[in-house]
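Colleague: can't give you the sequence, but here's the structure:
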């Protein structure tokens, strides 16, 4: 396929998957349960953090987190006691455990109290062409208070070669707004043109088969290559193609 044929093909797949039916089987259903901005962004961040592995298990464990927060994540973050944190004992999703979750709660509280919240950090540190510098600065801020060394691995850093798939996915959820009923678009100061595709094994493999990506590793360099290709297809909203690449890989075995 030539460039125009690839664009036409992927645009049709975006239309096929970017609708409310997609929400039913995707982890984004968790933040969709909330109406308050801070609840949505905290639920998005925590759900995206554990978004690797089996999708049903991701949704199950993200739902368990929300239950532990009495379905009020922002209130839990801001007003938790040590007893509340002890109630998180036993939580585990693959290598993300209760110790990690407790730190995430403390770090989020610090961010809302001292840095104006999640959105403020990403707004302040976005570059003119990419959100990857903002992701790097977010990690620096997130771990600026005393933290377990084991927890560092749960937040990707583009400056250390990570594709930061989970944070890029969270940014898609919170920044994109196309009225399709999937992404929220509640962070309005960041342009969709600088978002990056959440690069994982599925989207990476499909991108390679379509000739959009040559690099074999799913790392920061591959993300830059994929971003460059997708921005040629749609300069204003390149990350919409995440729906196509992911859908083709997961649902169609492309």
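Modeller: All right, it came through fine. Please read all numbers here as calculations on a predicted model, not as lab measurements.
Colleague: Could you use CA atoms for every contact and neighbour count after this?
Modeller: Will do.
Colleague: measure residue 205 to residue 31 for me?
Modeller: 28 Å (C-alpha to C-alpha, to the nearest Å).
Colleague: Okay, one more to line up with it:
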């Protein structure tokens, strides 16, 4: 891999992975919290709702958190039927209250009924320590989220809101969420609160901006924006930094969105 490209992208990654990046990005939502479970839940919803312009994403997350009294973990652990009333008209793009209520049900099952201390285990239960990447974690998470034995009446329309590599999706939003939770917080942007997935196992979130810039630098050849493309890009980024390839998400996104590459 061209050493000049590595030097350039390292510089851009450092430029954009700064605290100033937070306020205009959906990652600002989990940054409002300090409790691990609050960060996980707020971050999960912020990532799932992360399509459309960033201002509308943040506004939708604001409405969601307001309905939870800005205490997402406490809400998930204790909500009753009457507590759902504030959300009956909730909508963000094609995500609506029907979808939201299943998300609540899954999170309540995971944290309260299953007794899990962290959302991380909903992913790591399906992967091995030596897996190349999080493919099995994401595939298993999707299966668990729509497990008919646990949720026999889950709304079929909601399936489209949790991506899966098994359906060939690039899983951009879930990969972004995992980046937030796994990568080190030393720059003050990502959180680094999950320790059983390694940064080297993350897959780069592949949106249209990252895809365009990656192709510009010949880091991606595959045409469809799918799981194989996300893996191809990540493998090439590992040639630049084997331990932390997804740090270049900051470089590619910044070059695409801010510098209009």
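Modeller: The structure has been received and is ready for your questions. Just so it is clear, the model here is predicted, and its values are computed rather than measured.
Colleague: so what number do they get for TM-score?
Modeller: Once the chains are overlaid, their TM-score stands at 0.97 when taken by TM-score structural alignment, normalised by the length of the first structure; 253 aligned residues with a C-alpha RMSD of 1.1 Å.
Colleague: Provide the aligned range in the first structure for stretch 228-244 of the second structure.
Modeller: The aligned range for stretch 228-244 of the second structure in the first structure is 221-237, by TM-score structural alignment.
Colleague: and residue 205 of the second structure, what is it in contact with?
Modeller: Going by C-alpha atoms under 8 Å, 6 or more residues apart in numbering, residue 205 of the second structure touches 170, 171, 172, 173, 175, 176, 230, 249.
Colleague: any idea how far it lies from residue 237 of the second structure?
Modeller: With C-alpha to C-alpha as the criterion, residue 205 of the second structure and residue 237 of the second structure are 12 Å apart.
Colleague: again, but for residue 18 of the second structure
Modeller: Residue 18 of the second structure is 20 Å from residue 237 of the second structure, by C-alpha to C-alpha.
Colleague: Compare neighbour counts for those two and give me the winner.
Modeller: Between residue 18 of the second structure and residue 237, counted using other C-alpha atoms under 10 Å, residue 237 has the larger neighbour count: 26 against 15.
Colleague: what sits up against the helix or strand hosting the more buried one?
Modeller: Applying DSSP states H and E as the criterion places residue 237 of the second structure in helix 227-238. Contact with helix 227-238 of the second structure is made by 165, 168-171, 200, 203-206, 214, 219-223, 244-246, 248, as judged by C-alpha under 8 Å, 6+ apart.
Colleague: Which members of those occur in helices, if any?
Modeller: 214, 248 (DSSP state H).
Colleague: Nearest residue to the middle of the second structure?
Modeller: residue 177 (2.0 Å; C-alpha atoms, centre = their mean).
Colleague: Hmm, that one is touching residue 42, no?
Modeller: No. Counting by C-alpha atoms under 8 Å, residue 177 of the second structure stays clear of residue 42, with 10.3 Å between them.
Colleague: Identify the contacts common to these two.
Modeller: Counting by C-alpha under 8 Å, 6+ apart, nothing touches both residue 177 of the second structure and residue 42.
Colleague: Could you pull out the strands in the stretch 51-200 of the first structure for me?
Modeller: 92-93, 96-97 (DSSP state E, counting those that start in this stretch).
Colleague: Export those as TSV, with columns for mean neighbour count and distance to residue 137 of the first structure.
Modeller: Shown next, in TSV, are these (neighbours: other C-alpha atoms under 10 Å; distance: least, C-alpha to C-alpha, whole Å):
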stretch	mean neighbour count	distance to residue 137 of the first structure
strand 92-93	17	26
strand 96-97	16	22
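Colleague: okay, these in TSV with distance to residue 4 of the first structure next?
Modeller: Shown next, in TSV, are the strands of the stretch 51-200 of the first structure (distance: least, C-alpha to C-alpha, whole Å):
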stretch	distance to residue 4 of the first structure
strand 92-93	41
strand 96-97	42
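Colleague: Out of the ones you listed, the one nearest residue 252 of the first structure is which?
Modeller: strand 92-93 (26.6 Å; C-alpha to C-alpha).
Colleague: what number of residues lie near residue 88 of the second structure?
Modeller: Around residue 88 of the second structure there are 12 residues (other C-alpha under 10 Å).
Colleague: any idea how far residue 90 of the second structure is from the closest residue to it other than its chain neighbours?
Modeller: Once flanking residues are discounted, residue 88 of the second structure sits nearest to residue 97: 5.5 Å by C-alpha to C-alpha, 6 or more residues apart in numbering. Residue 97 of the second structure is 5 Å from residue 90 of the second structure, where distance means C-alpha to C-alpha.
Colleague: same question, residue 50 of the second structure
Modeller: Relative to residue 90 of the second structure, and taking C-alpha to C-alpha, residue 50 of the second structure is found at 15 Å.
Colleague: between those two, who's got more neighbours?
Modeller: Set side by side, residue 50 of the second structure and residue 90 show more neighbours around residue 50, with 23 against 17, by other C-alpha under 10 Å.
Colleague: Check the burial of the closest residue in space to that one that isn't next to it in sequence by counting its neighbours.
Modeller: Closest residue to residue 50 of the second structure apart from its sequence neighbours, by C-alpha to C-alpha, 6+ apart: residue 57 at 5.8 Å. Residues lying near residue 57 of the second structure (other C-alpha under 10 Å) number 22.
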